[in-house]
Structures are given as C-alpha cells and as structure tokens.
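Peer 1: sequence plus predicted model, see below.
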Amino acid sequence: MTNHLRSHLHLRYSMALGACLGAPAFAAGLGVGVEIPRLDVAEYHRPYVAMWVERADNTVASTLAVWYDVKLKNDEGTKWLKDLRQWWRRTGRDLAMPVDGVTSPTRPAGKHQLAFNEGTKQLATLPAGSYKLVIEASREVGGRELVTIPFTWPAAKAQQLSAKGSSELGEVTLDLKP
C-alpha cells in the first residue's frame, strides 16, 4: 500500500470516527448542577435527593435521579425515601427501587453535575412544553428542602438558569442546550 493511499484511508477513517464521536455533542439536553452544602452540625448524615421534571399541572414528567443509601441491608434505604415527601407522593411510591440509570448512592458535600441528552431514558418521552426542574433533599436529623427552576423544553437557545437553596441544598443550576 502506498503512503498516499495509507494517508487517504487514515484521513477518511479519522473523519468518520470524528463524526461518530462528535454527534452526541449536538443533541439537545440538559445539565443539572447540585450543591450539597457542608454543614457544621453534631450529627451529619448525607441527604437523600430526588430530581425530577414536573409539568405545569404538577405531575411528574420524568424522574431524573434519586440518591439514597443503596448499601443498607435488605434494601432498608428505600424505607426512608418517603422522607422526600413531594417526590414520594407524586411518583416515588409507584416506582420499584432501584431504578436502573436513575438511582445511585447519596453524595457527599460538594458540587455534583449530571447530564441528560435527548433520547436518554429520562428525556425520551418529554414533549415540547413548559416544565419545572424540581430538586428535593431530606436529611436524617436534619431538614428538608425543595428548589424549583422553571424552563421550556426543548430549549430555543443555550441558557443557564439557577436557584439557591437555604439549608439542605446550595446552588442549583440548569444548563439547557438546543
């Protein structure tokens, strides 16, 4: 094989691979940033957190993520999910836990980022419309807090929206990409 042919094939392969790897970057999606504040309390437990997309009529369009103590024996961590009151009443009690791709362990204090692209399980059936991102946190021997951010799906342009909790949640961001 000549060097010219080898270079030509390498270029074609590189372009094809680049197109495949670059394709997801153009898909519509949303990014969620959640800050779990560091609290100076005598007995600290990581909060249980639920994130979901809610329709204008307050029904749940999609549960994005649920963080809870998945390592307790006999699935005992699921028993405390009802402390995420809004999420539990609206959809949580109807779900068989754990939910693949949705549930995961609690997170430590700090900033956490999640990304959801159009076509993923959480956004697959989300029609165009007005919604709210809702994040609820509840902590044993602590408090409970709910933060909401209204948004329109799909996004007409890239934008970042934010809200701030006052106790169990810090800054919450919502990055929308068209």
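Peer 2: Great, that's in hand. Numbering: from 1, shown residues only.
Peer 1: C-alpha from now on. contacts and neighbour counts both.
Peer 2: Fine.
Peer 1: so S62 makes contact with L123?
Peer 2: Yes. Using C-alpha atoms under 8 Å, S62 is in contact with L123, at 7.1 Å.
Peer 1: setting aside sequence neighbours, what's the nearest residue to K82?
Peer 2: Nearest non-adjacent residue to K82, counting by C-alpha to C-alpha, 6 or more residues apart in numbering: W88, 5.4 Å away.
Peer 1: helix, strand, or coil at that neighbour?
Peer 2: helix (DSSP: H, G, I helix; E, B strand; the rest coil).
Peer 1: next: N74.
Peer 2: Applying three-state DSSP: N74 is helix.
Peer 1: for it, give its distance to L114.
Peer 2: Separation of N74 from L114 (C-alpha to C-alpha, to the nearest Å): 28 Å.
Peer 1: and the two? Which one has more around it.
Peer 2: Neighbour count, other C-alpha atoms under 10 Å: between N74 and L114, L114 has more, with 12 against 8.
Peer 1: what segments of the chain are helices?
Peer 2: 3-22, 85-90 (DSSP state H).
Peer 1: turn those into a markdown table, including distance to S167 and mean neighbour count.
Peer 2: What follows is those, written out as a markdown table (distance: least, C-alpha to C-alpha, whole Å; neighbours: other C-alpha atoms under 10 Å):
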| stretch | distance to S167 | mean neighbour count |
| --- | --- | --- |
| helix 3-22 | 40 | 11 |
| helix 85-90 | 17 | 16 |
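Peer 1: this is the comparison structure:
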Amino acid sequence: PDNSVAANLAVWYQQERRGEDEGETWLKDLRQWWRRTGRQLDLPIDGVSGATRAPGTHTISLDTETSGLKDLEPGDYVLNIEAVREVGGREMVQIPFSWPAATDTPLSVSGETELGDITLNITQDE
C-alpha cells in the first residue's frame, strides 16, 4: 500500500562482457524498476540477476525460504513485470495479490506489446 519495494525477484539482462559493464548500462531503460530500486543495487544480484532470455514462455519458481519472499509480511502487494527491447518498445504490467495467499488461485494479466500472458501461481506449502 505504501508503494515501497518489498523484494527484487528476477532481473534479466545481458551479462556477457562486450565492453565494461555494457549490459548494466541499459538497465536504466527498465524505468520503473531503475527508479524504485535498481540504481541503489550492486549488480549482479546473487540469486536474482540472470541472462536475458529469448522470446518465448518462461517459468520462474521461487521458494519462500530461499528468495526475497522469505521476510514478506502479510498484506496486499503488487507484482510488477517490466520489459524493454533494445530497439523496440517497453511495457509494464502489474498483478495485485495478497500474502499469504488464502488459496492456490492463479492470477493472470496479459501484455499488449512486449509481454504476453503472465500468470502468478501462489501455492501453499504441503
């Protein structure tokens, strides 16, 4: 509710060295992420940063004990997904959710230009 950043879950960008920190140079184009938290971080972020992935379907699985979700207080949150292409568009979508989730209900949103269908599945520990 206070619009603070609770956790960084994944940041994908070019990590190969073609020039000194060349991939990190473009992270500021992820405008919302950069303004809210990115510029304050030391990159790469262990367990969060990863190489850019090709277009397609991707899955990110996070365990509450080993991810930024470990210390997440109960409450209402928004998952922000932001994408930028080098010579292309930019898009950000949001999925509001409550933590901890009452049921295993998937939450979905669809992008219009750079992002396709995105589903957030929060499952209960068994």
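Peer 2: On my side now, so go ahead. The model shown is predicted, which means the values in this text are computed figures rather than measured ones.
Peer 1: closest one to K177 of the first structure among the helices of the first structure?
Peer 2: helix 3-22 (15.1 Å; C-alpha to C-alpha).
Peer 1: read off where the closest one ends up in the second structure.
Peer 2: Alignment note (TM-score structural alignment): helix 3-22 of the first structure is unmatched in the second structure.
Peer 1: what's the answer for stretch 151-166 of the first structure, then?
Peer 2: Going by TM-score structural alignment, stretch 151-166 of the first structure sits over residues 97-112 in the second structure.
Peer 1: quick check: the residue nearest to K82 of the first structure touching T78?
Peer 2: No. Between W88 of the first structure and T78 there is no contact under C-alpha under 8 Å: 11.0 Å.
Peer 1: the spatially closest residue to T152 of the first structure that is not a sequence neighbour: neighbour count?
Peer 2: Sequence neighbours aside, S130 is the residue nearest to T152 of the first structure in space, at 4.5 Å (criterion: C-alpha to C-alpha, 6+ apart). By other C-alpha under 10 Å, the residues close to S130 of the first structure number 13.
Peer 1: ok, A124 of the first structure - contacts?
Peer 2: E118 (C-alpha atoms under 8 Å, 6 or more residues apart in numbering).
Peer 1: corresponding residue for it in the second structure?
Peer 2: By TM-score structural alignment, A124 of the first structure lines up with K70.
Peer 1: and what of S104 of the first structure?
Peer 2: Matched to the second structure by TM-score structural alignment, S104 of the first structure sits across from G50.
Peer 1: tally of neighbours for that match?
Peer 2: Neighbours around G50 of the second structure, by other C-alpha under 10 Å: 15.
Peer 1: also V11 of the second structure?
Peer 2: A count of neighbours around V11 of the second structure, defined by other C-alpha under 10 Å, yields 21.
Peer 1: isn't it right up against G47?
Peer 2: No. Using C-alpha under 8 Å, V11 of the second structure is not in contact with G47, being 9.6 Å away.
Peer 1: hmm, back to that, map the residue nearest to K82 of the first structure across to the second structure for me.
Peer 2: In the second structure, W88 of the first structure lands on W34 (TM-score structural alignment).
Peer 1: cool, thanks, talk later.
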